[in-house]
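1. Okay, here's the prediction I keep looking at, along with the sequence it came from:
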Amino acid sequence: MIVIRFILAFICICLIQACDNQGSDQNSPPPDPNDITIDAQTPVLDENGMLSVEFTATDGTGAPFELDPESGLSFAVLKVSEGRSTGDNSFWQTFIFGSQSPAADAKPNFESSGVFEVLAAGSYRYTFSVDVTQVVDPAQLSAEPAPAEAAVIEWEPDVLHRFAIRYGDALSDIPVINYTLDWVPSGGSAPLSRDILDNSSCTTCHMGEAPFHGTRAPANRVEPQICSACHNDSNPNSTRRSLAVIVHDKHGNVFEIPDEGGEETEPELVGSPYPQDARNCDTCHKDVSDTTADADNWFNHPTAEACGACHTVRNSHSSAFPSNDRCEGCHGVDAGGRSVQSVHGGRLAAMQAGRDTLELAINSARYSDPDFEIEITLTRNGEGVASFADIAPFIRHGSAYLLVNWNNGNGLEISYTANRVRINMTEECSAMGDGQFLCKKAFPNGETALKPAAGSVLVVTNAEMPLCTDRKAEQPALIACDDSSLENDRDTEYLLAANAVWAAFDIGGGAVNEKTAIGADLASCNGCHKDLTVHLYGPAGQAHSAKDFEQCASCHNATRAAFYPGIPGDLKYHVHSFHGFGSQRSGESSYPGNLANCEACHTASQYNLPNQANIRPSVASVAAGDARENKFFSPALVVCGSCHLASNLGDVNPDSPAEGDGAISHMLRNGAVFAADSAADATGSEQCATCHSVGQDVGVDVVHDVYRFRQ
């Protein structure tokens, strides 16, 4: 009896603990029925040249999955072929073409016109519609001189072949399937392969979403192995480019030649859709693995087609070397300092090492009305800097700043537009010897309410320190920004932001272990941005070179209304809005993933409701007659309104919402505060967490479906 009671008590304790799971982020969701697994047998070629494949499909629970032929189900078959000319890379040669007349329009493709058979529940067979031994080669049809008879793509039993299935439509919530099976028809080993990337290289930024075809149905292309079935060099005369050219082109920097320039005028960098330096090849190109046997192809076998996608406007080689037969000799793995691996592979690491030779430490900060006094240490190559003039040549604009802010218990009190305290290290820091500097600045505003209080915590960080680094030096080093050896005299190619440094102190200068609360994860940001820097380029005063949230929040916090009408300058609005709608909410965002995936930028504990960090109401401007005035907006309204309201927050009309602003009515009914006169008036009334906290039926985790993005 005692044993039975003990067992019952133990079970009750377990049940109680299971129920008492406050803050759970449901780390172990149930199996996803839409997680489809394909298992295909070796394709069979009959005596008539017809290729058939039997395969099974099961869902995430292990049950047979019913494929709908009308839901984007299509198939392809390819083989690896040697390059056509000396120096050319191997390529995937397809046996399925969308057209063959004229030859220039023949495009590699998937097909759905063969025989699709249901053998049993979840068991299928597909037979291709073409005799794969008699497929006319469109590249040879347009060759000069023309072949005497129609040339066919040779069926080679001893080379690697690929069978591919594409299915579904993410836009219509039909499960997406990308499946490939590689085999050698003769059963031997393949002498040649071509697997350079897999989706693990893409998913950090693209989150498993179709990166290009996501705006075109069917949105079911999410694996490079699937993409390369259509985008290859099967027909070099086709308007459909190879995957290597497309990917480099989409991720490369965009240059333009100035209108007034001549033929020799240097192009200007005008932008990039890529969220980091386009030369960071190892972001996408990983080491050789079981699934990427040819991952080192990018530096072993460079070609004009792949390199020219980025180097188009500066490719002086194009006329001198019209073919690829000499690329490898100058830029291959054995080419030393001119190799692709040397120039691109080690670029960022070398620049980071050069940046690290300059170190800044913030030793103390104190406030005695009206003066701030900051003590810092500057060292270069481990030795104290005697004068700021000694390091000014390595800073793009020759000067750098300290940002001073304070927290009276509610968050940072001043911002970029509200009497910021910015100390110019060039003019307002005095050398004290051995790398020590004393920096002084009087607070420029006489309003008592904006001054640090006796219990305030002072927060100091650096800003506007873009450094020129020597990526070619044998030892890590900085380089003078006007040095004539800089490539094409463009220091931006050698530019990195100085490491972010921050420290917190009480009013008297004692160190305090406190950091500004930020509801995002910097490591997640660097998953896409690699070496995150905001405002690296630009003229003096605009190249803020911020690398850490402490730097960003010193300007972008709840006390700031943006320069742009109706937009809060607070990070919790600014960052969501920028990634969703682009700068100034122009609608031109280049965000590569799915905006619903909270965990792309936040840890699992950072996006719950009520707000987990940055909990204050935020300021934005609203129309006041012919002018504008700043008002306060409650915190969840600021966060959710950054995406769920089409208009700028301060321009929403709650009484008569414009198209896309209908959610404001729901928000206001549940406690959101719009355009209050004070922060106190916009605090404490939101009831969003009642329905939308993590774990609820309509919690942010459920509505945003964050679990499907987890790897």
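-> That came through, no problem. Residues are numbered from 1 along each chain as shown.
2. only C-alpha atoms for contact and neighbour calcs from this point on.
-> Fine.
3. Could you check how far Val698 is from Glu686?
-> According to CA to CA, to the nearest Å, Val698 stands 16 Å off from Glu686.
4. Please say which of the two ends up with more neighbours.
-> It is Glu686, of Val698 and Glu686, that has more neighbours when counted by other CA atoms under 10 Å, with 20 against 14.
5. wait, the more buried one sits on Val638?
-> No: using CA atoms under 8 Å, Glu686 makes no contact with Val638, being 11.5 Å away.
6. putting a second one here so we can go through both:
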Amino acid sequence: MKPIRRHWGRPLRQAVMALAVCLLAACGGGGGGDRAAGVEPGPEAPGGQVPLPPEVPEPSPAPYAEALELRAAITGATIPDDGQPVVDFQLANENNIAITDLTGDDVRFIIAKLRTSPLGNFTGNWQSYINRIEQAGSVGPGTEPKLQATTESSGELTNSGDGSYRYRFATDISTLPEDILAQAESEGLDLSVETGLTHRIAIQFGNSGGTANPVYDWVPASGATDGILHRDIAATSNCNRCHDKLALHGSGRVEIEYCVTCHNPGTTDANSGNTVDLKVMAHKIHRGANLPSVQAGGEYVIYGFGSRAHDYSLLHYPQDIRNCTNCHVGTGTIGDRDDLLLTAQGDNWNEYPSQAACGSCHDDLDFSRHAGGQEDDSRCASCHSSTGFVGSIADSHSIPVDEARAQFAAEVISVDGGAPGEAPTINFRVSNPQTGEDYDLLNDPVWTGSGASLNVRVAWDTGDYHNTGNGADDASSVAVSASGSTPNGDGSFRVTLGQPIPDASTAPGIAASGSGVAVVEGRAVIEDDEGESLRVPLDNAHGFFSIDEADGQATARRQSVAIGQCLVCHQSLSLHGDNRSNNIDSCVTCHNPRNTDREVRAIAATPPTDGKAEESLDFKTMIHGIHAAGIRENPLQIVGFRGFTTYVYDEDTVHYPGNIGNCRACHTESGFTLPLASTVLGSTVDTGDLHDDPRDDTVVTPTTAVCSSCHDDSVARAHMTANGGSFDTTQAALDNAEVVEQCSVCHGEGRTADVAEVHPVRELP
């Protein structure tokens, strides 16, 4: 059974934090006896008394402004008769040392109630008591004033001097201003105090190196914190798997539990007229360019602080929008997602359909006409449920291709031959993990039908792929179709490469050495439930083999990136006609330091505008260049298959959701550190006159190639060249140490500007 990570709730966390802060603030303790067993007593003090142990000084208070991390816990809250809520909280730094100099300028507070819903106790919405009215008209299409939740900081902050504080709200939530109440009434909102409902107080800190958003849920009428209703739909750690980390509104708001106290149905952007209810806004942002309203020529814009427009109409979500469990997961929808944190209402997306949630992605749906007209959410589940007419929401959001992929698994069993001058024979199989049976690759319709494809590719060498001597004018791997394979009699097949591993007897006269790799790639074709053909990507499989290793044992290629880390955001990576899927060791066989887009640039339907004759396809530069679109001065431009498409990776088309400086988001623990492996080649930027011979290539030195793929401005390039890097050299000059990069002197592990230090590298959840 898989381990299940659960979101155990705030009361336990708060109790643990309160205890830690208390202990580290030097709360007293006691015990029996005057010494441990076997320890002799010390000298007696005058009068025969045992001396007191030396006093241990309490740690000095930590300056708030210098804290790198804030550890905050709310320990209690009440709503007194005067209607001004009171909250008690504690604050310490990253070392659990009490912070005693917090001021009212450093902190903000909000209080909200969890309104009930006719759909049941596990539903409902937060409604803030602290609000303002935003007037429309300065920008955007909005015309009506709207209520907006906000925070306050003008109340009375009492400092106890030991890291504990009390804040008394300035707002009397039982007697709100008349204009606020009138606006709320016009929008159908209820701001009355209902002490029998769950309430939440949340805090935001500013003016420090750390951030924290502690929350406290309780029922004011009883004071209860246990056994009460909560609303936890999504966990912050799940968001941070891509967003690394979620930090908004000046980076002070970092927890979903805090976000929802403002971003609820009671808050609207007056300038656009759009609700900023989190379940609506987050869905619409993530669907972005693929929203039906945007596809029809509209836009999705939210006007934020200072009436600045945030246009999400160009945003492209990096995976299938139907993958709801990438954000929301509970015990009923966990499936195989043991990498996510479960929340109490993580299954609500599947169990409680609503116009707000469903209409956020399907924003062309007119509910007044849908299924005979829907006035509210009361009848949604009659159709959208496991017993309903159209089935459950999970069924409606299933991804047929992903489900079908579970029927196919490839394996490279062995490689026979493969020495220089020999054509390797690859033994492989494709099976169905669900049945344990092997596919008959020569007769099964899924592999012989129209649109199916299955190939075996070979590349060399694993020090850094270059494929010199592959018989082509580019540096791609060599392919052979599985349709020409031979059964081995045990369910596996074998196929022999159509040419030998180069031995220097043919142009360009360079023999392969070291180790190579064989890759099985392709796509199956099946018939879906409606009789339509469905193309199913096969997760590529690979196996290494020795070309001329002294001990005959294959050497694997270095692993700088783990495919699982790519799939955190991408869910599935299927490219090049769905043939190349979910296998980094497959990608790098063609996306190697010697390959460029030279051949297709010459025939590009839409020529690039970067002024280059060719662009490197090296994985280590291309992937950085794509993801770093938001910080590059010059967008990466690559011409694709047969020149049909020129891909321009600029900030309008790529919206990296995390911190681009966090190398660990993609890389293995040592996959980004310097120095690079000694086998890493320079990246070709000019293939010279002899396209099959890398010896006349112009290359960029390896570390410079990597760093300049993100840092491409003139100042950064000058820094690199001043420290041994080159944008205009040869591989021979590198091999002969005529050109030597000195990047590791400063940027190596443990050095003054270690890559892990100058980049905000951190482990992801």
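-> Noted; the coordinates are in hand. Everything numeric in this text was worked out from a predicted model, so none of it was measured.
7. what TM-score do we get after superposing?
-> Comparison of the two superposed chains (TM-score structural alignment, normalised by the length of structure 1) gives a TM-score of 0.75, and 614 aligned residues with a CA RMSD of 4.2 Å.
8. In the stretch 251-400 of structure 1, what residue spans correspond to helices?
-> For the stretch 251-400 of structure 1, the helices defined by DSSP state H, counting those that start in this stretch cover 297-300, 304-311, 317-320, 327-331, 340, 347-355.
9. residues in structure 2 aligned with the shortest one?
-> Using TM-score structural alignment, the residues of structure 2 aligned to helix 340 of structure 1 are 393.
10. which other residues reach the helix ranked longest in structure 2?
-> Longest helix in structure 2, counting residues (DSSP state H): helix 10-24. For helix 10-24 of structure 2, the surrounding residues in contact (CA atoms under 8 Å, 6 or more residues apart in numbering) are 71-75, 90-92, 96-98, 215-217, 225-226.
11. Could you tell me how far it lies from the centre of the chain?
-> Here helix 10-24 of structure 2 is found 30 Å from its chain centre; the criterion is CA atoms, centre = their mean, to the nearest Å.
12. What of stretch 106-119 of structure 2?
-> Stretch 106-119 of structure 2 has its C-alpha centroid displaced from the chain centroid by 28 Å (CA atoms, centre = their mean).
13. Next, the buried residues of stretch 467-483 of structure 2.
-> Neighbour-count burial for stretch 467-483 of structure 2 flags 467-471, 473-482 (criterion: 16 or more other CA atoms under 10 Å).
14. Now, those residues that are in strands?
-> In this view, those that belong to strands under DSSP state E are Val478, Ala479, Val480, Ser481.
15. tell me the centre residue of structure 2?
-> Residue closest to the mean C-alpha point of structure 2, counted by CA atoms, centre = their mean, is Cys242 at 1.4 Å.
16. Could you list every helix and strand in contact with the helix or strand that contains it?
-> Cys242 of structure 2 is part of helix 236-243, with elements assigned from DSSP states H and E. On a contact count with 3 or more CA pairs under 8 Å, 6 or more residues apart in numbering; DSSP states H and E, helix 236-243 of structure 2 meets helix 563-570.
17. what's the mean distance for the helix it packs on versus structure 1?
-> Comparison of helix 563-570 of structure 2 with structure 1 after fitting gives an average deviation of 2.7 Å (mean CA distance after the TM-score superposition for structure 1).
18. okay, and that helix goes to which residues in structure 1?
-> Under TM-score structural alignment, helix 563-570 of structure 2 corresponds to residues 522-529 of structure 1.
19. What segments of the stretch 601-711 of structure 1 are strands?
-> Counting by DSSP state E, counting those that start in this stretch, the segments of the stretch 601-711 of structure 1 that form strands are 618-624, 627-633.
20. Pick the most buried one from these.
-> Sort those by mean neighbour count, taking mean count of other CA atoms under 10 Å, and strand 618-624 sits at the top with a mean of 23.
21. Just give me the match in structure 2 for Phe95 of structure 1.
-> Counting by TM-score structural alignment, the partner of Phe95 of structure 1 is Tyr129.
22. In contact with its match, which residues?
-> Ile110, Ile111, Ala112, Lys113, Ala149, Ile173, Leu191.
23. Check Val401 of structure 2 too.
-> Leu534, Arg535, Val536, Pro537.
24. Just to check, Phe437 of structure 1 is in contact with Cys429?
-> Yes: Phe437 of structure 1 is within contact range of Cys429, at 5.9 Å (criterion: CA under 8 Å).
25. where's Met627 of structure 2 relative to Asn582 of structure 2, distance?
-> If you look again at residue 627 of structure 2, you'll see it is His, not Met. His627 of structure 2 is 18 Å from Asn582 of structure 2, where distance means CA to CA.
26. same deal with Gly124 of structure 2?
-> The value you get for Gly124 of structure 2 to Asn582 of structure 2, if CA to CA is used, is 40 Å.
27. I am finished for the moment; much appreciated.
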